[in-house]
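Trainee: Sharing a sequence plus its predicted fold:
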Amino acid sequence: MSYVRCVRGLASGIEYSADVPMNLDPIDGRPVEMVLDIERLAAQRPHAGWYDPARRDLWRFGALMALDAADPDDARHIVALGEGHTPLLDYTSHPVAHRAGLDLRLKEEGKAHAGFGANPTQSFKDRGMAMVAAQARRLGLTKLAVPTQGNAGDSLVRYALAGGLSVVVAMPDDTPTPILGNVAAAAHRHPRQVILELVGPTIREAGALLKERYIPQGYFSVATFQEPGWRIEGKKSLGLELAE
């Protein structure tokens, strides 16, 4: 089961229902965060009863996530594509680390390694967008929008297609070709689900276009810091893996 207690304004501290889609805090226009009832989780699932180390993705953390993959009611919303559970590689022998006397270890979020998970678009953004797709499905949202300079758009498209969602991606026209190509190809193959808008010169114009043209059409924005804490809930799995 999910132990999400509420959505809370980061500045105002006001609590809202996590079952109602929202973007910014209506009180002050600032971001909101999801709040888990950790005390209740610890009492009901002691001795790491929430933990599923056999899973090779971020959902191994079960009820510590905003949706619990072990719960059938939560699991039916989850779009799992192997995201997370990436290796922590030892770079202590790197010349720079050696000269500085550092014990240097790096999370490998790009390349796949045997025995671990693998982010489908080779970006940590997949962690956040996996949670976005799952939460959107849970709340009955069908149309998502994101302004991006690259990876977030590519990732959202991947999860939207896998989860049966529609998406519009707005990005600057100088976005790196590989990422732009991925989204453009998806829009060509799935014109009913994926819309690509190219604007210039920055992500600011991309966001303005979505607000003016697509949000009034019922698209829900999952722009950075403008969605209800879903993306950070997925990305926090990086910290959990380091602790693990």
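Mentor: Ah, there it is.
Trainee: From now on I want contacts and neighbour counts done on CA atoms only, so please keep to that.
Mentor: Will do.
Trainee: how many other residues sit next to Ile38?
Mentor: Here the number of neighbours of Ile38 (other Cα atoms under 10 Å) works out to 14.
Trainee: So it versus Ala187, what's the distance?
Mentor: Look at Ile38 and Ala187: by Cα to Cα, to the nearest Å, they are 41 Å apart.
Trainee: now Ala130
Mentor: Applying Cα to Cα to Ala130 and Ala187 gives a distance of 20 Å.
Trainee: go on, Arg40?
Mentor: 44 Å.
Trainee: The two: which has the busier surroundings?
Mentor: With neighbours defined as other Cα under 10 Å, Arg40 and Ala187 compare such that Ala187 has more, 19 against 12.
Trainee: Looks like the more buried one contacts Glu197 (just checking).
Mentor: No. Ala187 lies out of contact with Glu197 (Cα atoms under 8 Å); the separation is 10.0 Å.
Trainee: Next, show the common contact partners of the two.
Mentor: Common neighbours of Ala187 and Glu197, counting by Cα atoms under 8 Å, 6 or more residues apart in numbering, are absent.
Trainee: neighbours of Asp126, just the number please.
Mentor: Neighbour tally, Asp126, other Cα under 10 Å: 29.
Trainee: now do Gln44
Mentor: 11.
Trainee: any idea how far Arg5 is from it?
Mentor: 15 Å.
Trainee: With Leu196 instead?
Mentor: On the measure of Cα to Cα, Leu196 and Arg5 end up 35 Å apart.
Trainee: Ok, Tyr159 next?
Mentor: As judged by Cα to Cα, Tyr159 and Arg5 stand 25 Å apart.
Trainee: Okay, one more to line up with it:
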Amino acid sequence: MYFLLYWLNKHIFPNKSKGVRVEWIPLVEVLHNFDDVATGPFLLSHLYHLLFEMTRDEPFETNLNRPIWMIQTWLQWYFPEFQTANLEFPEGVAPARILAEAAPIDHSTFACFYFFRVCRIRSDLEWGASVLRRYPWFSDQVFQDASGEDATPFCREKFISCIQPRDLAWGVRGNRYDRGLEVYHPNFCSRQLGFRQAIPVPFFDSVHCGTSFRLPTPPEVTFRAARRSLDVMNQAARNSIILNFECASLFSSWWEDKWTRKYGGDLKETHDRIFN
């Protein structure tokens, strides 16, 4: 089992220190016991941290040998420009299966760089790809569709739970946030595509946000905060809303100003400076 831990650290989850991180022990135990394993929070949090490592410095660190396929799949779902041509997504089939089995398309770094630089507006069908569809069946084990009418209410409930806005709400007072931080976690994104995940996601302790380790018995105050956060989100979910998928003019102005001040105006020179 310890050799498996070493092998995972060396070939699957390498790190800059080239050390053996014990945070992968839960995965090692599952594999050692030949149990079924899904892409759970411990692996997806690693992908989330990878994106942070790639973009925190200048130039961007793109030469990281990590499993970023989940993020790539999620981008294909919301940005059809990155998809294989003529993909069809029938109702009742998890999009994850179709996207994962499709032949990948190569895109140059400059093409992607330019696309996200100028992207401002998505159509309703594109930006609301998960919200406007019927909930997908969840893939079971290796891209297998769930079946049976008994699973319908369960899948509907779990799918709705992962398309709601996600906030880490601390300092909630009644129905108002004194402080709040909106987050996108790959665990939620993956469930939008039909990957079955543990629900609810363990409440994160601030000391352990960077690793897969979680406190076995969170303090009582954590449970109270989580309960208040859940109550507020449930109340917000019952209010009717009108979906608007366009960037506001104020946001576009802010984005343009932030880009210009940080990277300069010329797109090609900025790309070459960051990626070369």
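Mentor: Cool, the structure landed. These numbers come from a predicted model, not from an experiment.
Trainee: tm score of chain vs chain?
Mentor: Overlay of the two chains. TM-score (TM-score structural alignment, normalised by the length of the first structure): 0.26; 114 aligned residues with a Cα RMSD of 6.3 Å.
Trainee: re the thing from before, neighbour count for Tyr159 and Arg5 of the first structure, which is higher?
Mentor: Neighbours were counted for Tyr159 of the first structure and for Arg5 using other Cα under 10 Å; Tyr159 has more, 25 against 18.
Trainee: Assign a three-state SS to the more buried one, would you?
Mentor: Assigned by DSSP: H, G, I helix; E, B strand; the rest coil, the conformation of Tyr159 of the first structure is helix.
Trainee: Settle this for me: it is touching Ala130, isn't it.
Mentor: Yes. Contact status for Tyr159 of the first structure versus Ala130: in contact at 6.4 Å, counting by Cα under 8 Å.
Trainee: Make sure Met34 of the first structure is indeed in a strand.
Mentor: Yes. Under three-state DSSP, Met34 of the first structure sits within a strand.
Trainee: Please work out how many residues are found near it.
Mentor: Using other Cα under 10 Å: Met34 of the first structure sits among 21 other residues.
Trainee: Not counting its neighbours along the chain, what's nearest it?
Mentor: Val7 (4.5 Å; Cα to Cα, 6 or more residues apart in numbering).
Trainee: Kindly confirm my reading that the one you found forms part of a strand.
Mentor: Yes. With three-state DSSP as the criterion, Val7 of the first structure is part of a strand.
Trainee: just checking, it touches Glu33?
Mentor: Yes. Using Cα under 8 Å, Val7 of the first structure is in contact with Glu33, at 5.5 Å.
Trainee: all helices of the second structure, in order?
Mentor: For the second structure, the helices defined by DSSP state H occupy 2-7, 25-32, 41-55, 69-78, 95-101, 109-118, 124-127, 151-163, 186-192, 220-237, 249-263, 267-275.
Trainee: Helix 41-55 and the second one, what's the angle between them?
Mentor: If you take axes from the mean of the first three to the mean of the last three Cα atoms, to 10 degrees, helix 25-32 of the second structure sits at 130 degrees to helix 41-55.
Trainee: Output the contacting helices and strands for helix 25-32 of the second structure.
Mentor: helix 2-7 (3 or more Cα pairs under 8 Å, 6 or more residues apart in numbering; DSSP states H and E).
Trainee: How about the helix it packs on, which residues are buried there?
Mentor: Residues of helix 2-7 of the second structure classed as buried by neighbour count (16 or more other Cα atoms under 10 Å): 4-6.
Trainee: With respect to Ala237 of the second structure, which of those is nearest?
Mentor: Leu5 (42.1 Å; Cα to Cα).
Trainee: That closest one and Leu75 of the second structure, how far apart?
Mentor: According to Cα to Cα, Leu5 of the second structure and Leu75 of the second structure sit 31 Å apart.
Trainee: before we move on, what about Asp140 of the second structure?
Mentor: 22 Å.
Trainee: With Arg117 of the second structure instead?
Mentor: For Arg117 of the second structure relative to Leu75 of the second structure (Cα to Cα), the value is 15 Å.
Trainee: cool, Leu125 of the second structure as well?
Mentor: Counting by Cα to Cα, the gap from Leu125 of the second structure to Leu75 of the second structure is 14 Å.
Trainee: Next: Glu29 of the second structure.
Mentor: Distance from Glu29 of the second structure to Leu75 of the second structure, by Cα to Cα: 31 Å.
Trainee: again with Glu101 of the second structure
Mentor: Taking Cα to Cα, one finds Glu101 of the second structure at 15 Å from Leu75 of the second structure.
Trainee: higher neighbour count, the two?
Mentor: Remark: of Glu101 of the second structure and Leu75, Leu75 carries more neighbours, 15 against 9, as counted by other Cα under 10 Å.
Trainee: Could you check how far that one is from Cys189 of the second structure?
Mentor: For Leu75 of the second structure, the distance to Cys189 of the second structure - Cα to Cα - is 10 Å.
Trainee: Around Leu156 of the first structure, count how many other residues there are.
Mentor: 29.
Trainee: I'd assumed it was in a helix, is it?
Mentor: Yes. Assessed with three-state DSSP, Leu156 of the first structure lies in a helix.
Trainee: Touching, it and Arg127? I think so.
Mentor: No. With contact defined as Cα under 8 Å, Leu156 of the first structure does not reach Arg127; the gap is 10.3 Å.
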